[in-house]
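J.: Here is the input, now give the coordinates:
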Amino acid sequence: MDDLPTAKRRRKEKEPTNLRSFDPPPRLRPPEYQAHDFAVVPRPPGMQPVMEAEIGQLYSTEEYAYNKRGYRFVPCVPRPSMNALKYTASEAAPFCARMSYEDRNKTHMLLSEDATVVSTQAGFRSARANVFVNEGTWYYEVKILRGNDSELGDAHIRAGFTRREATMEGPVGCDGYGYGIRDVGGDKVHLSRPKKFMDESFRTGDVIGFEITIPRRKNYTLNYFRDRYPIRYKGHLFFEVLDYVPTKPMDELLTPLSVLKKKREGVDHFHPQTIPDSYIRVYKNGRDMGNAFEDLYEFLPPASKFNPPFDKRTFDDGQLGYYPTVSVFKGGVAKVNFGPDFDYPPKNKLVRPMAERYDEQIGEDVALDVVDQVDFEIQDANDQQPPSEPTPALDAH
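T.: Sure thing, here's the model as predicted:
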């Protein structure tokens, strides 16, 4: 296993052409164990104290396997009981719904020790949660510890939901892969276009609640495939995982239609597929402010794509969906609360706290481990079978 691998190893794999949704890619066989693999325990990145926040110390983090364009990283451990897989995903403490160590801006994002408070001393930077929504109705809260307060300088906060393709180098809602609310004016933001929504700002001390609903798809067959390869990096073990990337048609949505029509005369404007009856509802200090967004953009393939030459793969790796996301600006500080104990519990009893997704996701991953183990055992058995002897021709008499 290499330290941080590149796409070169995967490009050596024979990539099938005209890959269809039922035609799985070639399997990446895991390497042999090394003795010290069994001593590795997933752990958070090293933390260096930087600033004091309203609830305690905030830290910058040391070198770690942060997600980058086209690739994401998941902590893993050896699993000898699953001899075909060899390695399975694991978790670093704290073992609960929190902001992700890997899935955030890597240079300027500050975290609390429990990874529920985020801040930055730079311009807008974002962090995603380690839990996501792909179906159902879910809720989380963001408490503004410092933001949109004239006495505190230029500190600002935005929050909402993003897909995996959304950048962490800017605020939520700056592209087509995220939906956010900003503190100034309570505007909603999507495709970098602020629009009136709450008609009132939020600031230090306010609690903003986000409820998201993704209806069950009636005519969609689940089609999971996980392309994961274990790597060693600075004393850690991670899976390197192909990640979904922004596409040109989605990026062009940021261009005003009048400008795009002049550039591409005669070409129809791209209209992303949406999820009917999906929505994001917003609450301010327990008050229902209504639906900020409806008919959210679809995230299931082919709406989500890998980088070439893997863009023909139409697979869900089991972690596609909308992730709670918080953006901070120049000293802004926000604390996420994934439940179950909320400052302003939702009155709708069908709404579930995002905290419950943590255990659900682990269960889903273990179930896919079992499926992959059985599938790979069958593949290995077939590979080990000697070629069959040709049937001798019958002599003619």
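J.: When you work out contacts or count neighbours from here on, use the C-alpha atoms and nothing else.
T.: Will do.
J.: And the helices in the stretch 201-350 of the chain, which stretches?
T.: All helices of the stretch 201-350 of the chain, identified by DSSP state H, counting those that start in this stretch, fall at 248-252, 257-263.
J.: could those go into TSV alongside mean neighbour count and distance to Tyr344?
T.: Output for the helices of the stretch 201-350 of the chain, formatted as TSV (neighbours: other CA atoms under 10 Å; distance: least, CA to CA, whole Å):
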stretch	mean neighbour count	distance to Tyr344
helix 248-252	13	36
helix 257-263	11	40
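J.: before we go on, could you also do this sequence so I can check it against the first one:
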Amino acid sequence: MVRATRGVLAGHWYFEIKVLRLGPTGHARLGWATEKGDLQAPVGYDGSSYGYRDVDGSRVHRAQRERYGAEGYGEGDVIGFYLGMPDGERYAPRPPHLVWYKGQRYMYNTDGKDESPKVVPGSEISFFKNGVCQGTAFKDIFGGRYYPAASMYTMPNEPNCEVRFNFGPDFDFFPENFGGRQTPRPMSDVPYHGYDDKVEGPVENGLSEKVN
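T.: Predicted coordinates:
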């Protein structure tokens, strides 16, 4: 899984991914993941990520696939990702403490225990295909800082898979109607928050990722 560097705890947010190439054997799972999502596994593998699958348009969470979209997606399609987290800060886990030891940076919890995730009431994730909403995929998701994420895989010796992230503000298929949902902000508006509390400016667009 690849994951963006800027995430959100609360609010209503949107970004797009264009599927550039999958090849004859390539597949993709695209979506959102927190910092606890396993980078060595596809989106939707664990409880910290939520995915949208290309094969049949199913949704994936905790490695469980469920029927969702009427059809899958493929090369040339633009997928939109909507995240709604009203009052999400109240339900986010406490940030870990940061310490330096012998030139290395370490994170730890003061009580030595991982905090159980809390559900954010009224939260949701929805996916759009070429500007058309596929419906609400997930409701009342766990609190945390969510990042755009993608995972792709193909057979050896096949052409690389490739997708392009578009964090906005200029989108290919920004929906005119979000079906009663609050109009989201583009992910390009999100500043970078490091563990050292350093804040940078908005992200520049045009990130492309290739995976074989």
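J.: can I get the helices of the stretch 201-350 of the first structure in JSON lines with distance to Asp375 of the first structure?
T.: Output for the helices of the stretch 201-350 of the first structure, formatted as JSON lines (distance: least, CA to CA, whole Å):
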{"stretch": "helix 248-252", "distance to Asp375 of the first structure": "35"}
{"stretch": "helix 257-263", "distance to Asp375 of the first structure": "47"}
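J.: what residue lies at the spatial centre of the second structure?
T.: What sits nearest the mean C-alpha location of the second structure, by CA atoms, centre = their mean, is Trp32, with 1.8 Å.
J.: how about it, secondary structure?
T.: Three-state call for Trp32 of the second structure (DSSP: H, G, I helix; E, B strand; the rest coil): strand.
J.: Counterpart of it over in the first structure?
T.: Using TM-score structural alignment, the equivalent of Trp32 of the second structure in the first structure is Phe161.
J.: ok, the closest residue to its match other than its chain neighbours - contacts?
T.: Leaving out its chain neighbours, the residue that sits closest to Phe161 of the first structure by CA to CA, 6 or more residues apart in numbering is Pro324, at 4.5 Å. Listed by CA atoms under 8 Å, 6 or more residues apart in numbering, the contact partners of Pro324 of the first structure are 128-129, 131-132, 140, 159-162.
J.: Now flag whichever of these is closest to Met354 of the first structure.
T.: Tyr140 (6.0 Å; CA to CA).
J.: What residue in the first structure is paired with Val120 of the second structure?
T.: The equivalent of Val120 of the second structure in the first structure is Ile275 (alignment by TM-score structural alignment).
J.: residues in contact with that match?
T.: 214-215, 295-298.
J.: mind checking how far it is from Gly290 of the first structure?
T.: From Ile275 of the first structure over to Gly290 of the first structure the distance is 19 Å, taken as CA to CA, to the nearest Å.
J.: Quick check: Asp77 of the second structure vs Ser49 of the second structure, distance?
T.: To Ser49 of the second structure, Asp77 of the second structure is 22 Å away according to CA to CA.
J.: and those two? which has more neighbours close in?
T.: Ser49 (28 against 15; other CA atoms under 10 Å).
J.: give me every residue that touches that one.
T.: Ser49 of the second structure sits in contact with 31-34, 37, 43, 61-62, where contact means CA under 8 Å, 6+ apart.
J.: And for the corresponding residue of the second structure for Pro340 of the first structure, nearest residue in space, chain neighbours not counted?
T.: Pro340 of the first structure maps onto Pro169 of the second structure when the alignment is built from TM-score structural alignment. Distance criterion CA to CA, 6+ apart; nearest residue to Pro169 of the second structure, sequence neighbours excluded, is Pro186 at 5.6 Å.
J.: Please apply the same query to Gly290 of the first structure.
T.: Nearest residue to Gly290 of the first structure in three dimensions, chain neighbours excluded: Arg281, at 5.5 Å (CA to CA, 6+ apart).
J.: For that neighbour, grab the count of nearby residues.
T.: Neighbours of Arg281 of the first structure (other CA under 10 Å): 17.
J.: Pull up the gap between Asn285 of the first structure and Phe210 of the first structure, please.
T.: To Phe210 of the first structure, Asn285 of the first structure is 11 Å away according to CA to CA.
J.: Compare those two and say which is more crowded by neighbours.
T.: More crowded of Asn285 of the first structure and Phe210, by other CA under 10 Å: Phe210, with 23 against 17.
J.: on that earlier part again, please tell me how far the residue nearest to Phe161 of the first structure sits from Phe238 of the first structure.
T.: Separation of Pro324 of the first structure from Phe238 of the first structure (CA to CA): 23 Å.
J.: next one: Leu145 of the first structure
T.: For Leu145 of the first structure, the distance to Phe238 of the first structure equals 33 Å [CA to CA].
J.: So for those two, which sits in the more crowded spot?
T.: Neighbours were counted for Leu145 of the first structure and for Phe238 using other CA under 10 Å; Phe238 has more, 25 against 21.
J.: got a list of what that one touches?
T.: 65, 73-77, 230-232.
J.: Determine the longest strand present in the second structure.
T.: Longest strand in the second structure by number of residues (criterion: DSSP state E): strand 11-21.
J.: what span of the first structure lines up against that strand?
T.: By TM-score structural alignment, strand 11-21 of the second structure lines up with residues 136-146 in the first structure.
J.: Report the mean distance between the matching stretch and its aligned residues in the second structure.
T.: Stretch 136-146 of the first structure, aligned to the second structure and superposed, deviates on average by 0.5 Å (mean CA distance after the TM-score superposition for the first structure).
J.: circling back: aligned to the residue nearest to Phe161 of the first structure, what sits in the second structure?
T.: In the second structure, Pro324 of the first structure lines up with Pro148, judged by TM-score structural alignment.
J.: Would you quantify the distance from its match to His12 of the second structure?
T.: 13 Å.
J.: what does Pro86 of the second structure give?
T.: 7 Å.
J.: Show me which of the two is the more surrounded one.
T.: Counted by other CA under 10 Å, Pro86 of the second structure and His12 do not tie: His12 has more neighbours, with 21 against 16.
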